[in-house]
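Engineer: Below are the sequence and a predicted model; questions follow.
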Amino acid sequence: MLRLNRLAQADDWWRAEKPVRRGYPASTQMELAAAGIDVYDAMLIPPALRTFEFAEIVLNNQIFRAKRHELEMLPQMHAALQARLTTSDDPVRYHAILDEGALLRSFGGEESLEQRRLLVDLGELPNVTIQVIPFTAGLHPLFGQRIAILRFADHEDEELVLEPTGAGDMYMEFPDEVQRLRTDMDFLKTTALSPEESARLIMETKSSSLRKK
């Protein structure tokens, strides 16, 4: 099994005197250390794919308002996550599957167009794949969930599942449970629209439900 305490030493750039609520630094750190990430999100665009403005709005729209030190750390965390996608030096292999509903939870106007363009641009990178599950696909095994399956360079044959929840992030490393979620994730890859069809749907989607505070 992967050892979470070992992974916690992978990078210390985010460390601060005050802890960030809901384990956000720990989950971000794991994504930064991963060699490969498969993510499904029925609710929101995943952090690594967000514009900075959308990332800031999501943080401010949580149940508890963001604290100053969280907002101060956000630019660094946001830049680090996207750098893992775009760097030419060993970029992370990233496969995102989004529910069409996640595209609707944006904030409208020119900012929404910028977010959609970023999704399309990132999806054109050789190490990034973005697919959308349309409403017409109906129910599926991961309906309504948010999970990320992480692989690490020194443990390619083992995977860890990160599941964000309202009470904090859950980490799963039991082989049977990880394999079940891997099977479900692979099924979604065959159910979702192709990357090309997904890019067209992303640019056609009108979104306005998440607002600034």
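Structural biologist: That came in fine, so what should we check first? Quantities reported herein were computed from a predicted structural model and do not represent experimental measurements.
Engineer: rest of the way, CA atoms for contacts and neighbours
Structural biologist: Fine.
Engineer: Enumerate the positions of the longest helix along the chain that are buried.
Structural biologist: Determined from DSSP state H, the single longest helix within the chain is helix 68-86. Going by neighbour count (16 or more other CA atoms under 10 Å), the buried part of helix 68-86 is Glu70, Leu74, Met77, His78, Ala80, Leu81, Gln82, Ala83, Arg84, Leu85, Thr86.
Engineer: Looks like the fifth one contacts Leu32 (just checking).
Structural biologist: What it means is Ala80. Yes. Between Ala80 and Leu32 there is a contact under CA atoms under 8 Å: 7.4 Å.
Engineer: re the thing from before, so what secondary structure elements neighbour the helix or strand that comes right after the longest helix of the chain?
Structural biologist: Once the chain leaves helix 68-86, the next helix or strand it forms, by DSSP states H and E, is strand 93-99. Secondary-structure packing of strand 93-99 (3 or more CA pairs under 8 Å, 6 or more residues apart in numbering; DSSP states H and E): strand 36-41, strand 128-133.
Engineer: Of the ones you listed, flag the one that's most buried.
Structural biologist: Of all the helices and strands packed on strand 93-99, strand 128-133 carries the top mean neighbour count, a mean of 24, counting by mean count of other CA atoms under 10 Å.
Engineer: between it and strand 36-41, how big is the angle?
Structural biologist: 20 degrees (axes from the mean of the first three to the mean of the last three CA atoms, to 10 degrees).
Engineer: Show me what strand 128-133 is packed up against.
Structural biologist: Against strand 128-133 (3+ CA pairs under 8 Å, 6+ apart) you get strand 93-99, helix 109-123, helix 175-191, helix 195-204.
Engineer: Spatially central residue (nearest the centroid) of the chain, please.
Structural biologist: The residue lying closest to the centre of the chain (CA atoms, centre = their mean) is Pro46, at 2.8 Å.
Engineer: Return the distance of it relative to Asn5.
Structural biologist: The gap separating Pro46 from Asn5 is 24 Å, by CA to CA, to the nearest Å.
Engineer: Also Ala16?
Structural biologist: For Ala16 relative to Asn5 (CA to CA), the value is 18 Å.
Engineer: residues near Ala96, how many?
Structural biologist: Counted with other CA atoms under 10 Å, residues neighbouring Ala96 total 22.
Engineer: Among the buried residues of helix 68-86, find me the one that's closest to Asp186.
Structural biologist: Leu85 (21.1 Å; CA to CA).
Engineer: this is the other structure I want to compare:
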Amino acid sequence: MAMCSGMGAMLKRRHLGRHLRRLRLDSGMTVNAILRAKIMGKSKLYAIESGKQPDLSWPEIQELARLYGAPEDLTAELVRMARESLEPGWWEPFSTIMVKDFALLLELEQASDRIFIYASELVPGWFQEREYMENIDGITSEAIELRELRQVKFWERDPGPEIIVVINEAVLRRGMTPGQLERLRLDAERPNVDIRVLPFGAGLHASMDSSYMIMDFPDGDDPDVVYLEARDGCRYEEAPATVAHFRRTFSVTRQPATSLEE
């Protein structure tokens, strides 16, 4: 079992749920047999296996693991994950201003080892400088503080993930400040970052619908994810066919993109 050090609470719950589901299936234990053991109800079991149970009880996790015949060292690791999943994330003080399910992105981006981004309207959050943030209509000082802290958490990763970015030319033509342009140039010089611009001359391109992010993970237990954001919440797509569709779309979109200097 892969160790989960450095992961946030949500990712730990997702890992824990997948391991428990695998243990249940491998053991041949039926859901009815688990219900007869009176450890928990069906809805809670499924919530845990899907990583959506926020208030995990480590004694229940221990009972489940032992019921499935898990070795003691694996049981201890699952219990540890359950305990740690109850710890608050660094972003908790900002939870009231974040769109629904945004916290999961803050954890996923800490675990991903390769990230593809298409930005249609705004400079991606990791690359924004303060004056640019302040010019975004409706942004609050608390939201700026969250963005800056998010950047600190992200860029302190060592080693950092490979980041491949395509920015629509419109991003550079709307609200761009000299400081922001310089920030993009400096970030583009990072060895793990590639930033390209999709020119207007590319015409009606494959990514016109929206911005998106594709995150790859080194651990086989973590499926690759497509992230989409809207005003009222976030969407995460893990179906292999959907992820493959966005990969093809990004690849086609990136072909006519040029460097920042061009």
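Structural biologist: The structure has been received and is ready for your questions. The structure presented is a predicted model; accordingly, all values stated were derived computationally and were not measured.
Engineer: hey, what's in contact with both of Ala80 and Leu32 of the first structure?
Structural biologist: Listed as contacting both Ala80 of the first structure and Leu32 by CA atoms under 8 Å, 6 or more residues apart in numbering is no residue at all.
Engineer: one step back: please work out which of the helices and strands packed on strand 128-133 of the first structure is packed deepest.
Structural biologist: strand 93-99 comes out most buried of these by mean count of other CA under 10 Å, with a mean of 22.
Engineer: Which residue numbers in the second structure does the following helix or strand past that one align to?
Structural biologist: Next along the chain after strand 93-99 of the first structure, taking DSSP H and E as the criterion, comes helix 100-104. Taken onto the second structure by TM-score structural alignment, helix 100-104 of the first structure occupies residues 169-173 there.
Engineer: Likewise for stretch 177-190 of the first structure?
Structural biologist: Counting by TM-score structural alignment, stretch 177-190 of the first structure falls onto residues 242-255 of the second structure.
Engineer: what lines up against Ile117 of the second structure once you look at the first structure?
Structural biologist: Using TM-score structural alignment, the equivalent of Ile117 of the second structure in the first structure is Val39.
Engineer: Next, find the distance separating its match from Asn5 of the first structure.
Structural biologist: Between Val39 of the first structure and Asn5 of the first structure the computed distance is 22 Å (CA to CA).
Engineer: Pull the contacting residues for the equivalent of Ala167 of the first structure over in the second structure.
Structural biologist: Under the alignment defined by TM-score structural alignment, Ala167 of the first structure corresponds to Asp232 in the second structure. Contacts for Asp232 of the second structure (CA under 8 Å, 6+ apart) come out as Val99, Lys100.
Engineer: quick one: Asp232 of the second structure from Ser120 of the second structure, how far?
Structural biologist: 18 Å.
Engineer: go on, Ala103 of the second structure?
Structural biologist: Ala103 of the second structure sits 22 Å away from Ser120 of the second structure, going by CA to CA.
Engineer: and Asn60 of the first structure, which of the helices and strands packed on strand 93-99 of the first structure is closest to it?
Structural biologist: Among those, the nearest to Asn60 of the first structure by CA to CA is strand 36-41 (19.2 Å).
Engineer: Just to be sure, Met213 of the second structure is in a strand?
Structural biologist: Yes. According to DSSP: H, G, I helix; E, B strand; the rest coil, Met213 of the second structure belongs to a strand.
Engineer: what residue of the first structure matches up with it?
Structural biologist: That one, Met213 of the second structure, aligns with Ala148 by TM-score structural alignment.
Engineer: Its match: what's it in contact with?
Structural biologist: Per CA under 8 Å, 6+ apart, neighbours of Ala148 of the first structure: Ile37, Asp38, Val39, Tyr40, Val161, Leu162, Glu163.
Engineer: Pull up the gap between the closest residue to it other than its chain neighbours and Phe107 of the first structure, please.
Structural biologist: Nearest-residue entry for Ala148 of the first structure: Val39, 4.1 Å, with adjacent residues in sequence omitted and distances by CA to CA, 6 or more residues apart in numbering. Going from Val39 of the first structure to Phe107 of the first structure by CA to CA gives 22 Å.
Engineer: so how much does the lengthiest strand in the first structure differ from the second structure once superposed?
Structural biologist: The residue-count maximum for a strand in the first structure (DSSP state E) belongs to strand 155-165. Strand 155-165 of the first structure differs from its equivalent in the second structure by a mean of 2.7 Å after superposition (mean CA distance after the TM-score superposition for the first structure).
Engineer: who touches that strand?
Structural biologist: 1-2, 27, 146-152, 169-173, 178.
Engineer: Whichever of those end up buried, select them in PyMOL.
Structural biologist: Applying 16+ other CA under 10 Å to these leaves a buried subset, and the PyMOL line that selects it is:
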select buried, resi 27+146+147+148+149+150+151+152+171+173+178
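Engineer: So of the contacts of strand 155-165 of the first structure, which two are at opposite extremes in space?
Structural biologist: Met1 and Arg146 (22.2 Å).
Engineer: got the contact list for Ile163 of the second structure?
Structural biologist: By CA under 8 Å, 6+ apart, the contact list for Ile163 of the second structure reads Arg114, Ile115, Phe116, Ile117, Asn192, Val193, Asp194.
Engineer: This completes my enquiry, with thanks.
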